[in-house]
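**Student:** this one's sequence-less:
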């Protein structure tokens, strides 16, 4: 999979629906406001009042955007009660509304424009956002190979810590370990600015990761200059999409479905040529 097809995949995600146009509109407006970024295009008008379910959804979406680790049992229970069997699809819609604007903000800051943006959205009411995100977009990004394996893993682990994904924090990618990654190196990610073994390229990447996660509306020139200094255009695009791919862990974290596969220590895995995760 080349990166040429990925803008189309982003456009496809933007056009998808949770199955409820009012919910989609509420999600997108709420996420845009929480991020201080332009929201994704909306399919409906919310001129009238909010239902109880919509109030629950708005609160969930806002917390999901600002800090997913703040979603507790009560909030996730209220969402699942409000949306029943469609709750997972709704949460995937929240993730899309949360992260595509971040990708566009990052790409615009780097001079790449808005990949996948279209002036007129052809709404896809029948497509499955779960399949298109987790079965299509995520493995497509994982198939990119412009970045070296250690940088990809360092970026992943920074996102895992930010979102406190227990599963992600317990995993170690085999290709990165074979290329020089180690627990000693990975422990330095937390305080990367003073880390002796992380390269300047790693540090530039991690500053950009932090900006996309915590302040996507305020990506400063120093962060952008660091990315430009150490990464090519294709690498910086992959880096941006990697942050989104890794942040799909927010879906699991928000639903308390991020339990590690091992009780202690870490487990090895690898991303195969198809972009799929294969456990040792």
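**Tutor:** In hand now; what should we look at? All values reported here derive from a predicted model rather than from experimental measurement.
**Student:** from now on I want contacts and neighbour counts done on CA atoms only, so please keep to that.
**Tutor:** Will do.
**Student:** distance check, the residue located most distally from the centre of the chain against residue 261.
**Tutor:** Here the centre of the chain is the reference, and by Cα atoms, centre = their mean the most remote residue is residue 48, at 31.6 Å. Applying Cα to Cα, to the nearest Å, the value for residue 48 to residue 261 is 46 Å.
**Student:** ok, residue 178 next?
**Tutor:** Counting by Cα to Cα - residue 178 and residue 261 are separated by 22 Å.
**Student:** and residue 65, by the same measure?
**Tutor:** From residue 65 to residue 261 the distance is 26 Å (Cα to Cα).
**Student:** and residue 36, by the same measure?
**Tutor:** Counting by Cα to Cα - residue 36 and residue 261 are separated by 36 Å.
**Student:** need the three-state assignment for the residue farthest from the centre of the chain.
**Tutor:** coil (DSSP: H, G, I helix; E, B strand; the rest coil).
**Student:** what comes up buried for the longest strand belonging to the chain?
**Tutor:** Ranked by number of residues, the top strand in the chain under DSSP state E is strand 267-271. For strand 267-271, a neighbour-count test (16 or more other Cα atoms under 10 Å) marks 267, 270, 271 as buried.
**Student:** next up, a structure to set beside the first:
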């Protein structure tokens, strides 16, 4: 079976399908510009018509009505007609779809709805269809089209009433230098994605306690083994202990401060149904967090949710981590936003 991953002309891609709210870009230009690069890479490395089908299916699953109505010119190739798009909900039986497309769409549905339910058999089938070496890039591209849409939807609700949309400032020298020195077209998706993750971590607006509770909520929802084992050292120093983290699973009924509950409500909406984020919760969020903190919270959720890639690929094992008697391992980040190491105490 030949690979479905090809090099596409990015000039055909419509950047509007991944354009983020202007207010978010103005608050965090470095991270949002690097996320643009992630999306550019995704559309260059994945077959565009197939990626468009998955983007549209993801939009439907998460309630992104604007995303469903949009179309990417990069995908207007071959037999990707409106009739085929309209038949997307019936893809398992529709004659419009090839066996490869059916397998990829089924994989995308599982990835979006319950990534922890991914099976080795499903991975093997997809690897056979796409090629084993291309599988990681494919899953990374799927992550990009899913979480860019989620970020678009949630950031618009949380930030629009607070910050006027503005043109994003020019990129910092670090971002500009990275763009010049790294021809990311030749890099695997994981490395392009890593530059975005590092930029998100470099944010300083949100406190470490909120950050850790949100990170663990993502990890437990996605059932990432390694991320559930880890604890942020900065959060531990700020008072987060196992008694506190045990409350995350039933936070609404817990005695956690309301500020943390609001952050967790946003997290739940973001990673499940972003269209369910109500204006009531948004107003609560604005009463507890500044616009800069809300922008960081949104980006943090996308960063922590890259764990879905490892869960899907079955590479989320925690066996090599040094752990204490409670089975916990601590970690931290350096000034560049990269993991600085793991330790048991």
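**Tutor:** Great, that's in hand. Everything numeric here is computed off the predicted structure, so don't read it as measured data.
**Student:** more crowded one of residue 65 and residue 261 of the first structure?
**Tutor:** Shown here are residue 65 of the first structure and residue 261; by other Cα atoms under 10 Å, residue 65 has more neighbours (22 against 13).
**Student:** which residue in the second structure aligns with that one?
**Tutor:** Matched across to the second structure, residue 65 of the first structure falls on residue 112, judged by TM-score structural alignment.
**Student:** its match and residue 331 of the second structure, how far apart?
**Tutor:** Here residue 112 of the second structure is placed at a distance of 28 Å from residue 331 of the second structure (Cα to Cα).
**Student:** same question, residue 248 of the second structure
**Tutor:** Taken as Cα to Cα, the span from residue 248 of the second structure to residue 331 of the second structure is 20 Å.
**Student:** quick one: the aligned residue in the second structure for residue 81 of the first structure and residue 313 of the second structure, what's the gap?
**Tutor:** For residue 81 of the first structure, the aligned position in the second structure is occupied by residue 128, per TM-score structural alignment. Distance of residue 128 of the second structure to residue 313 of the second structure, computed by Cα to Cα: 14 Å.
**Student:** can you check residue 264 of the second structure too?
**Tutor:** With Cα to Cα as the criterion, residue 264 of the second structure and residue 313 of the second structure are 26 Å apart.
**Student:** how many other residues sit next to the equivalent of residue 187 of the first structure over in the second structure?
**Tutor:** The pairwise alignment with the second structure assigns residue 187 of the first structure to residue 246, based on TM-score structural alignment. Neighbourhood size, residue 246 of the second structure [other Cα under 10 Å]: 11.
**Student:** again with residue 316 of the second structure
**Tutor:** 18.
**Student:** so it versus residue 228 of the second structure, what's the distance?
**Tutor:** Computed as Cα to Cα, the residue 316 of the second structure to residue 228 of the second structure distance reads 10 Å.
**Student:** next: residue 314 of the second structure.
**Tutor:** From residue 314 of the second structure to residue 228 of the second structure the distance is 15 Å (Cα to Cα).
**Student:** same question, residue 165 of the second structure
**Tutor:** Residue 165 of the second structure is 36 Å from residue 228 of the second structure, by Cα to Cα.
**Student:** coming back round to it: residue 264 and residue 313 of the second structure: who's more crowded?
**Tutor:** residue 264 (22 against 16).
**Student:** before we move on, what SS does the more buried one have?
**Tutor:** helix.
**Student:** verify the stated contact: it with residue 214.
**Tutor:** Yes. Residue 264 of the second structure is within contact range of residue 214, at 6.1 Å (criterion: Cα atoms under 8 Å).
**Student:** what's around residue 204 of the second structure, how many residues?
**Tutor:** Neighbours of residue 204 of the second structure using other Cα under 10 Å come to 11.
**Student:** that one -> the first structure?
**Tutor:** Using TM-score structural alignment, residue 204 of the second structure sits opposite residue 145 in the first structure.
**Student:** now do residue 217 of the second structure
**Tutor:** Superposed on the first structure with TM-score structural alignment, residue 217 of the second structure falls opposite residue 158.
**Student:** so which strand or helix has that match?
**Tutor:** helix 149-162 (DSSP states H and E).
**Student:** now that helix: buried residues?
**Tutor:** 149-160, 162.
**Student:** any chance you could map the strands in the first structure?
**Tutor:** So, for the first structure - with DSSP E - the strands run 171-173, 267-271, 277-279.
**Student:** which residue numbers in the second structure go with the first one?
**Tutor:** It refers to strand 171-173 of the first structure. Counting by TM-score structural alignment, strand 171-173 of the first structure corresponds to residues 230-232.
**Student:** residue 63 of the second structure -> the first structure?
**Tutor:** Matched to the first structure by TM-score structural alignment, residue 63 of the second structure sits across from residue 36.
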